[in-house]
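Engineer: Everything below, folded, please.
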Amino acid sequence: MKVTAVETIACDAGWRNYFFLKLSTDAGIAGWSEYDEGFGSPGVTGVIEQLKHRLIGQDVYATEKFFQLASCLTRPAAGGVIGQAIGCLENALLDAKAKALGVPCYELLGGKVRDKVKVYWSHCPTWRINHPKFYQPAVTDLDGVKATAEEARKRGFKGLKTNLFIHDEGDAYAWRAGFAVPFMPELTVDKRLIRNIRSHLEALRDGAGPDMGLLIDFNFNAKPEGLIRILRELADFDLFWAEIDLGSAKALADVRRHSPHPISSCETLIGMRSFLPYFEQQAMDVAIVDAIWNGLSQSMKIAALADAHEVNVAPHNFYGDLCTMMNTHFAAAAPNLHIMEVDVDRLPWESELYSHSPVFEDGYLLVPDRPGWGTEPNEEAIRARPPKVTGGLLQYKRS
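Structural biologist: As a prediction, this is how the structure comes out:
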């Protein structure tokens, strides 16, 4: 079975765009994958357009061969948007291969070790604060934060992850200094920010109850000394984990040594060599792997490397529902899975874009047994919603 064409399609996703890749074959089977240009990755589509010429005419089954070829061709500028483009193409090959064999994608990753995947509600209530036009009910204050956490508990979720917010200036708004909102490249932390973080977490705990796992994502929003200050001030909270992005494995390891809470990290890394220093430095308790960026086959290698260092993994997953279905196969097959991220708040038209949506049951995501990813993008519905904005980090700003 040979690749005959590769096409990228973007569609409107409210405050951002969704990006899809369709890989056609001479057997009439289409392999699909989803990728992203909104999380600091503009230009992935352009790289795909260049790489696809080395894939067309090649054997669909030779996924590792393509990865190695593409890696050689791009070696001087490995990683980044190039790594993401390679991962996207590899994921589409995996879907096409699984469909041709009539099996779910997890069968090509060694088979599943679990029938359902424990998940946490991510961006809770972040999307309802940042993008109330698309995610209802809107949250503007601490009462709304508490109500969303109560909803998560009632819907059976055992964990929720939130972000940093300011509540003492009227309507709540996100603190995202690491992403230039506000533009503050020094990334310092003051007492006011810490007070707001505490107020936010207190509202979540009040609504969610004592048994809910609370996760907080610091992203790139502070330097190590500021992170240590915050974590010490949060010592009395029972946090599931504190999620941190730092470019230095040694610096992150130092933060971990000072933290009263488990540390997760590495969601922006691509390739085993990027992860290796963090494992060697024992920099985190949980390694977050973006299987959409890395490709699922390569992500299984990263998971194996983590396992060799006695570290569990968690998929990074904040894109569309196709990505959730893709990550489910990685989560089903990786023996050292800790928990999986999911965005429970979805667009009103999300379900129109796919033949099957993710199915949740008492805080778990059920692993599908249909061929490929277990869902098929609705090409007509996707094309009916052309992209409208640049989207993502480049578009977002506090009004």
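
Engineer: C-alpha only now, for contacts and for neighbours.
Structural biologist: OK.

Engineer: Please state the offset of stretch 350-369 from the chain centre?
Structural biologist: 16 Å (C-alpha atoms, centre = their mean, to the nearest Å).

Engineer: do the same with stretch 361-377
Structural biologist: On the basis of C-alpha atoms, centre = their mean, stretch 361-377 sits 17 Å off its chain's mean C-alpha point.

Engineer: same deal with stretch 40-47?
Structural biologist: Mean C-alpha position of stretch 40-47 versus that of the full chain (C-alpha atoms, centre = their mean) differs by 17 Å.

Engineer: Pull out the buried positions in that stretch.
Structural biologist: By neighbour count, and taking 16 or more other C-alpha atoms under 10 Å as the criterion, the buried residues in stretch 40-47 are 41-45.

Engineer: Give me the residues contacting that stretch.
Structural biologist: 8, 36-37, 80-82, 84-85, 392-394 (C-alpha atoms under 8 Å, 6 or more residues apart in numbering).

Engineer: Now with 6 Å, please.
Structural biologist: Residues outside stretch 40-47 that contact it (C-alpha atoms under 6 Å, 6 or more residues apart in numbering) are 81, 85.

Engineer: hang on, the earlier thing: pick the one among the buried residues of stretch 40-47 closest to V344.
Structural biologist: Proximity of these to V344, judged by C-alpha to C-alpha, is greatest for S41, which lies at 23.4 Å.

Engineer: and the closest one, that's in a helix?
Structural biologist: No. With the criterion set as DSSP: H, G, I helix; E, B strand; the rest coil, the secondary structure at S41 is coil rather than a helix.

Engineer: now the closest residue to A177 other than its chain neighbours: how far from D236?
Structural biologist: The shortest distance from A177 to any residue that is not its chain neighbour, by C-alpha to C-alpha, 6 or more residues apart in numbering, is 5.3 Å, and that residue is N221. Counting by C-alpha to C-alpha, to the nearest Å, the gap between N221 and D236 amounts to 22 Å.

Engineer: For the comparison step, fold the sequence that follows:
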Amino acid sequence: MKIVSLETFSVAPRWLFLAVRTDEGITGWGEPVVEGRSATVATAVEELSDHLLGQDPFRIEDHWQVMTRGGFYRGGPVLSSAVAGIDQALWDIKGKALGVPVHELLGGAVRDRVRTYSWIAGDEPDRVADHARERMQEGFDAVKMNGTGRVRALESKAELDLLVGRVAAVREAIGDRADIAIDFHGRVSPALAREACRLLEPLHPLFVEEPIVPELTADFGRICASTTVPIATGERLYSRWDFRDVLGSGIAVAQPDLSHAGGISEVRRIAAMAEAHGVSLAPHCPLGPIAFAASLQIDFACPNALIQETSLGIHYNTGSDLLDYLVDASVFDFHDSHVDRLTGPGLGIEVDEAAVRRAAEIGQRWRNPLWRNEDGSLAEW
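Structural biologist: You can find the predicted model right below:
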């Protein structure tokens, strides 16, 4: 079997899909994207195709090594995301050719279903309690919310009271048996993160996600030591080397993204490293159905998988949602906040290529918001 073509599709709301085709008629699907930079990643995929065309798709690890190490300049979100989507597609091809789901190729399933959580509210959180109740009625028992909108490096008591009040309203709405994860989106300073986490302790968040930007990774040790709230991070870490120091800092949850951190091959390695540090795995996935399927394959194979993010109904999904590009969306049926083990070959999904092509004719040009503080300076989004 040989790879004969790679084709990318830019589709709403902010996704990039990849079809890797073989001379035996098997197509593997991947999702290589940096949100807001999808055209740049598509170009990186095209450049990497020079190595892949005519090659055996089964040699996944060798291709991964060549794509990541074969160039003098390495790393970064664009290259690692291009590699991630290609890697997903190659695993999809191999699973389809052998008639087994990818998790069987990773050692077999370690669980029969995976717990998921759903997003509530938006970038600047509002009506969080009402939205949380809606998610509980839909069958979820865990939700994630942004803790704040734009914030300063050090904040007033009033702003901190708003943060705690929002989370307290959700806790009251969903009770003590359901879970709340709080995303800080890298918006707060290390000092503010320590203060905010201490104030949130009585509300028992499942975790606080990405309290600081990845450039400040060295501060995770102090943040983790200052609070009993479990700390999660990793959506903007792109390799096992990026995770190496973070895993020993005291974080509780590693969150590599299957479309950013080198795909299934690299995230499986990151998961094993996390396990050796007593750190749980919760793959980051506010993306489309291919990335979600790849994440689930990892979850089914990794003993330390804790919970899986789903983008169903997330505030970014305007124009299309998680299930819109699948022939059979029932493979992702959510019940009791869980998704059952995928049993189909490869990634376990069938992409509706006709729907993808129709959407790609329109395309997308999503850009993340640019925020400014009251004094006009740039704020972290």
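
Engineer: Report the TM-score for the pair.
Structural biologist: For this chain pair, the superposition-based TM-score is 0.89 by TM-score structural alignment, normalised by the length of structure 2; 363 aligned residues with a C-alpha RMSD of 2.2 Å.

Engineer: ok so, going back, please identify which of N221 and D236 of structure 1 sits among more neighbours.
Structural biologist: When N221 of structure 1 is set against D236 and neighbours are counted by other C-alpha atoms under 10 Å, the residue ahead is N221, at 26 against 10.

Engineer: and the more buried one, what pairs with it in structure 2?
Structural biologist: With TM-score structural alignment as the criterion, the equivalent of N221 of structure 1 in structure 2 is R187.

Engineer: Any figure for the gap between its match and P345 of structure 2?
Structural biologist: In terms of C-alpha to C-alpha, R187 of structure 2 sits 40 Å off from P345 of structure 2.

Engineer: try S156 of structure 2
Structural biologist: Separation of S156 of structure 2 from P345 of structure 2 (C-alpha to C-alpha): 53 Å.

Engineer: Settle it for me: which of those two has more neighbours?
Structural biologist: Set side by side, S156 of structure 2 and P345 show more neighbours around P345, with 21 against 9, by other C-alpha under 10 Å.

Engineer: what do we get in structure 1 for the more buried one?
Structural biologist: P345 of structure 2 maps onto P371 in structure 1, with residues paired by TM-score structural alignment.

Engineer: Also P202 of structure 2?
Structural biologist: In structure 1, P202 of structure 2 lands on D236 (TM-score structural alignment).

Engineer: Does that match lie in a helix or a strand, and which?
Structural biologist: If you go by DSSP states H and E, D236 of structure 1 is not part of any helix or strand.

Engineer: which other residues reach stretch 55-73 of structure 1?
Structural biologist: Contacts with stretch 55-73 of structure 1, where a contact means C-alpha under 6 Å, 6+ apart, come from 1-4, 93, 97.

Engineer: From D123 of structure 2, how far out is the closest residue in space to A359 of structure 2 that isn't next to it in sequence?
Structural biologist: In space, and not counting its chain neighbours, A359 of structure 2 is closest to V11: 5.4 Å by C-alpha to C-alpha, 6+ apart. V11 of structure 2 sits 22 Å away from D123 of structure 2, going by C-alpha to C-alpha.

Engineer: can I assume L6 of structure 2 sits in a strand?
Structural biologist: Yes. With three-state DSSP as the criterion, L6 of structure 2 is part of a strand.

Engineer: That one contacts T27, correct?
Structural biologist: No. Taking contacts as C-alpha atoms under 6 Å, L6 of structure 2 lies outside contact range of T27: 9.6 Å.

Engineer: which residues do those two both contact?
Structural biologist: Any residue near both L6 of structure 2 and T27 by C-alpha under 6 Å, 6+ apart counts here, and that gives V20.

Engineer: Helices of the stretch 1-150 of structure 1, residue ranges please.
Structural biologist: When secondary structure is read from DSSP state H, counting those that start in this stretch, the stretch 1-150 of structure 1 shows helices at 44-51, 63-73, 80-101, 126-130, 142-154.

Engineer: The stretch 201-350 of structure 1 now?
Structural biologist: Listed in chain order, the helices of the stretch 201-350 of structure 1 (DSSP H, counting those that start in this stretch) span residues 224-233, 249-258, 272-280, 291-294, 296-308, 321-333.

Engineer: What's the match for F360 of structure 1 in structure 2?
Structural biologist: Residue-level alignment of F360 of structure 1 against structure 2, with TM-score structural alignment as criterion, gives F334.

Engineer: What is the neighbour count of the nearest residue to its match once chain neighbours are set aside?
Structural biologist: Spatially, and ignoring its direct neighbours in sequence, F334 of structure 2 is nearest to G139 (7.5 Å; C-alpha to C-alpha, 6+ apart). The local packing of G139 of structure 2 (other C-alpha under 10 Å) involves 13 other residues.

Engineer: Relative to K116 of structure 1, how far out is the aligned partner of G139 of structure 2 in structure 1?
Structural biologist: Taking TM-score structural alignment, the alignment pairs G139 of structure 2 with G156 from structure 1. According to C-alpha to C-alpha, G156 of structure 1 and K116 of structure 1 sit 14 Å apart.

Engineer: Repeat that for A314 of structure 1.
Structural biologist: A314 of structure 1 sits 14 Å away from K116 of structure 1, taking C-alpha to C-alpha as the criterion.

Engineer: quick one, which of those two is more surrounded?
Structural biologist: A direct count of neighbours by other C-alpha under 10 Å for A314 of structure 1 and K116 places A314 higher, at 26 against 19.

Engineer: measure the match of N221 of structure 1 to T148 of structure 2 for me?
Structural biologist: Distance check for R187 of structure 2 against T148 of structure 2: by C-alpha to C-alpha, it reads 8 Å.

Engineer: now swap in R358 of structure 2 and tell me
Structural biologist: As for R358 of structure 2, its distance to T148 of structure 2 is 37 Å (criterion: C-alpha to C-alpha).

Engineer: follow-up on the earlier one: isn't the residue nearest to A177 of structure 1 up against E186?
Structural biologist: No. Look at N221 of structure 1 against E186 with C-alpha under 6 Å: they stay out of range, at 9.6 Å.
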